[in-house]
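Q: The sequence and its predicted three-dimensional model are supplied below.
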Amino acid sequence: MTRRQLHLNAFLMSTGHHEASWRLPESDPYASVDLDHYRDLARIAERGTFDSLFLADGPVLFNNVGQRPSGVLEPLTLLTALAVATEHIGLIATASTSYNSPYNLARRFASLDHVSGGRAGWNIVTTAGAEAARNFGLDDEPAHATRYERADEFLDVALKLWDSWEDDLIVADKAAGVWGDEHKLHPPRHQGTYFSVEGALNVPRSPQGYPLLVQAGSSRDGKRFAARHAEAVFTAQQTLNDAQDFYSDLKARTRAAGRDPDHVKVLPGIVPVIGSTEAEARAHERLLDDHIVPEHGLHRLEHLLHLEAGVLELDSQLPADLPPESAIEGAKSRYTLVVELARRERLTVRQLIGRLGGGRGHLTFAGTPEQVADAIEDWFRLGAADGFNIMPAVLPSGLDRFVDHVVPILRRRGLFRSEYGPRHTLRERYGLPRPANQHTSPTLTHV
């Protein structure tokens, strides 16, 4: 029996996940639009034999441009460039089901899968926030449940499009003058609540069949969607107990949906700050936190909590009368995580801003390579994770340190691969089968 091993994904974000990372002397404030920067990061992650790398995205300017580097390259475009700069590592991009059309997005992911030789992955998001909605002619964001209903139909159409070519449609019979078997083309002819899509995709079925399907929402609707469709889940928990609860709940939901729970990999985010000693790691963490501008964090926190500007006070705790998650139409699970963190640890707003500055609610961990490896192993062995979304506080140095000092420990413990081996596609890296085409039919003979 093959021993269970970790899956590691490198979550890349300009100069790093800590909001003050760009202010360090080593950081390039223009890194977010520098192809060489991302190419170097991809190669570092590939040197560490990571399963995949991941780029977050959204159709809106996320940050106050005064706060940190803002503006990012479109991820599928960037990943296409990284595909030719790497050989093994998976390439996962975020794309919204609320502000895209199935045909164009299915085509772009199929193209990336072809270009990369089967390494594409799609982080499926529904996109919270009125700001994004107003970029697409809407007055406000659609309701949370509506966004997930649309996402269900969007993915259904995308799967039909990826399956619209059977794998062996291309005949390439020069003597007979037959390039493809038209009987193996299956236009979706989809008529639904949100989409009407008639024709077949104009890209042949890709090496993986479908890109790896990833999901990153932990709300009730998010978990329902993940249980039905996701093959990897990027999630955020602050404690081992919360992570274990999420893990067991999602695996149970996946089983109830008629799927193999082993076919959905749960990867919590972790922001490691690594030092040769614990004191050195904590000193580096303090240095980063000291560079946070509290006023920027205050504005962002009020926005997340759906509060009017000026309600929060830096040296007071959160108001007692915050609305329940059920009243929130935006990022429900992140809202609850932040409120519970503040209540559980009785944090002032200033302290909460500091905690969120490193990873926006993901677990932050400062320590030696051995301590970081211990934390990862504990969560992995105690039913809280199948792997981790590694989110270095500072890039490229944080990823370099993780690859050079933590990965070797995980390898010595038998928890992680030392080389990529014969498996080539991203699905194979995650231990997943290639999906069969829903229209597979016997080969037809041309006369």
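A: Yep, that arrived.
Q: From here on, just use CA atoms for contacts and neighbour counts.
A: OK.
Q: could you pull out the strands for this structure?
A: For the chain, applying DSSP state E gives strands covering 7-12, 52-55, 90-96, 120-125, 170-173, 178-180, 190-191, 196-197, 212-215, 232-235, 265-274, 363-367, 387-390.
Q: nearest to Pro25, of these?
A: Comparing those by their distance to Pro25 (C-alpha to C-alpha), the top pick is strand 265-274, with 16.9 Å.
Q: follow-up on the earlier one: mean neighbour count and distance to Thr336 for the strands of the chain - can I get that in JSON lines?
A: Shown next, in JSON lines, are these (neighbours: other C-alpha atoms under 10 Å; distance: least, C-alpha to C-alpha, whole Å):
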{"stretch": "strand 7-12", "mean neighbour count": "25", "distance to Thr336": "23"}
{"stretch": "strand 52-55", "mean neighbour count": "24", "distance to Thr336": "24"}
{"stretch": "strand 90-96", "mean neighbour count": "25", "distance to Thr336": "22"}
{"stretch": "strand 120-125", "mean neighbour count": "26", "distance to Thr336": "18"}
{"stretch": "strand 170-173", "mean neighbour count": "13", "distance to Thr336": "50"}
{"stretch": "strand 178-180", "mean neighbour count": "13", "distance to Thr336": "53"}
{"stretch": "strand 190-191", "mean neighbour count": "14", "distance to Thr336": "37"}
{"stretch": "strand 196-197", "mean neighbour count": "16", "distance to Thr336": "36"}
{"stretch": "strand 212-215", "mean neighbour count": "24", "distance to Thr336": "18"}
{"stretch": "strand 232-235", "mean neighbour count": "24", "distance to Thr336": "13"}
{"stretch": "strand 265-274", "mean neighbour count": "27", "distance to Thr336": "16"}
{"stretch": "strand 363-367", "mean neighbour count": "21", "distance to Thr336": "15"}
{"stretch": "strand 387-390", "mean neighbour count": "24", "distance to Thr336": "20"}
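Q: one more structure, for comparison:
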Amino acid sequence: MSDAPRQMSIGMNILGLGGHAAAAHLHEVPPTATTDVGYFVEIAKISERGAIDGVFLADGPAYQGGRASGGKLDPIVLLTAVAAATERIGVVATVSTSYNHPYNVARRIASLDHISGGRAGFNAVTTAGDAAARNFGQDGAAFHSDRYRRADEFLEVVTKLWESWGPDATRLGEDGLIDRAPDAVRPIAHEGEFFSVEGAGTLPRTPQGKPVILQAGASEGGRNLGARHADAIFTAQTTLEDAILFARDMKARAAGFGRDPEHLKILPGLSTVIGSTSEEAQRRWDELDSHLSFDQEFAQISQRLGIDVRELDLDKPLPWESFPPPSDAVRSSHGFLEAQLNLARRENLTPRQLTKRIRSGHRLAVGTPEQIADTLERWFRAGAGDGFNIMPDAFPSGAAIFVDHVIPELRRRGLFRHEYTGTTLRHHLGLPVETPALV
């Protein structure tokens, strides 16, 4: 056992132009920056100088709309370019298990891991929206329970493919050619409810054994999926009490699947707005908020709560009777809804107050670098997570402020590394290199 003090993991989540819906109005970069690889490379390099674990890209297979939207590049293609322009920082792509095939995804993510020298991961998500379903010839999204059954088998197949090459399958013989034992590469011969995959993967073991799997579901099905397959969990709890309970539950579930609970990292999301003083931070927040119209606020909160906008009065209590308990026989996402309703209940928030507290769907912190470090330290020491996924209000300035002012404060408190000590994403996260036996 190491005597080194426990330190947090930190990821930088690149949400378009920023975590605030009005980030484009700061005019730091043009809205078309989201199709410019240089924009993402800049943010990754800023994050890398802070020795941050990885950059994360959200994604979804449907057009989102909005005047500020300049489009979305394919995250795996984009992160391949980002990996080539950086040296140590991890690169994590979001991939839908609902509208992809595990063979292609296993190959693409393993390729990214080889190209990056062991820095790749993928965030496996189930896609709930009907718009995405219609892009793939379906009338609507699959029910919640069906999405998670498919995701479970999807990750099982991906893992089998990564493990289908033995650790020594590419050793060289005396003649300089590959000296491969007869059983060094084995077909997985998978037959399941959703997928039939006969052969082995196309690539040998990656530099970190296998890429990192991340997951974000908070429903019963999502929690079991993450506890069984994931190396890290993105979570959306907005109160300390809920975050502690979630972290404890996930660690216990991981143990129930025969895993070491310490090898499942819990990473709550945090939206940040930072200023040199509390007043400056608040002014920055107010400036961003001033660009959101009343209709935008109204539509935003109703969409997140999954309720008809006509049933909401922004300045009256939420209509609690309109929120039935989550069911597996629905198409919507459970995690964000539960986190936001719990926050509203605990603090008796109106819809207007709630929408101002949750701009990106996650907990919001507005303040000085010291105040941001305070909230990170409080949650970390209380056992609410093993680290955090940071969503600055606007890029690139929000990332630079966090790296140049919050990271040094965390280092002074002994809570974050001064430099990278390894070269792989697994090492950054404190996870073991995966070298299981052949399937």
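A: Right, received. Where do you want to start? Nothing here was measured: the structure is a model prediction, and the numbers come from that model.
Q: picking up where we left off before, looking at the strands of structure 1, which is nearest to Glu302 of structure 1?
A: Comparing those by their distance to Glu302 of structure 1 (C-alpha to C-alpha), the top pick is strand 363-367, with 21.0 Å.
Q: mean shift between the closest one and structure 2?
A: Compared with structure 2 after fitting, strand 363-367 of structure 1 has a mean deviation of 0.9 Å; criterion: mean C-alpha distance after the TM-score superposition for structure 1.
Q: how far is that strand from where the chain is centred?
A: In terms of C-alpha atoms, centre = their mean, to the nearest Å, the centre of strand 363-367 of structure 1 is set 20 Å apart from its chain centre.
Q: related to what we said a few turns ago, tell me which of the strands of structure 1 sits nearest to Pro324 of structure 1.
A: Proximity to Pro324 of structure 1, assessed across the strands of structure 1 by C-alpha to C-alpha, is greatest for strand 232-235 (20.5 Å).
Q: how close does that closest one sit to structure 2?
A: Relative to structure 2, strand 232-235 of structure 1 is 0.8 Å off (mean C-alpha distance after the TM-score superposition for structure 1).
Q: Also stretch 145-161 of structure 1?
A: Relative to structure 2, stretch 145-161 of structure 1 is 1.0 Å off (mean C-alpha distance after the TM-score superposition for structure 1).
Q: Direction-wise, compare the helix ranked longest in structure 1 with strand 90-96 and give the angle.
A: Taking DSSP state H as the assignment, the helix of structure 1 that covers the most residues is helix 144-162. Helix 144-162 of structure 1 and strand 90-96 are oriented at 130 degrees to each other (axes from the mean of the first three to the mean of the last three C-alpha atoms, to 10 degrees).
Q: tell me which strands and helices helix 144-162 of structure 1 is in contact with?
A: helix 102-116, helix 220-229 (3 or more C-alpha pairs under 8 Å, 6 or more residues apart in numbering; DSSP states H and E).
Q: Tabulate the ones you listed (TSV), appending mean neighbour count.
A: As requested, these are exported to TSV (neighbours: other C-alpha atoms under 10 Å):
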stretch	mean neighbour count
helix 102-116	21
helix 220-229	20
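Q: Quick check: which of the ones you listed is nearest to Asn64 of structure 1?
A: Asn64 of structure 1 sits nearest to helix 220-229 of all these, at 27.3 Å, using C-alpha to C-alpha.
Q: tell me, the closest one lands on which residues of structure 2?
A: Under TM-score structural alignment, the match for helix 220-229 of structure 1 in structure 2 covers residues 220-229.
Q: Mean deviation, that stretch versus structure 1?
A: On superposition with structure 1, the mean distance recorded for stretch 220-229 of structure 2 (mean C-alpha distance after the TM-score superposition for structure 1) is 1.4 Å.
Q: next one: that stretch to chain centre, how far?
A: Relative to its parent chain, stretch 220-229 of structure 2 has a centroid offset of 15 Å by C-alpha atoms, centre = their mean.
Q: Next: stretch 296-305 of structure 1.
A: Distance of stretch 296-305 of structure 1 from the chain centroid (C-alpha atoms, centre = their mean) equals 23 Å.
Q: What residues sit buried inside it?
A: Of all the residues in stretch 296-305 of structure 1, those buried under the rule 16 or more other C-alpha atoms under 10 Å are 296-301, 304-305.
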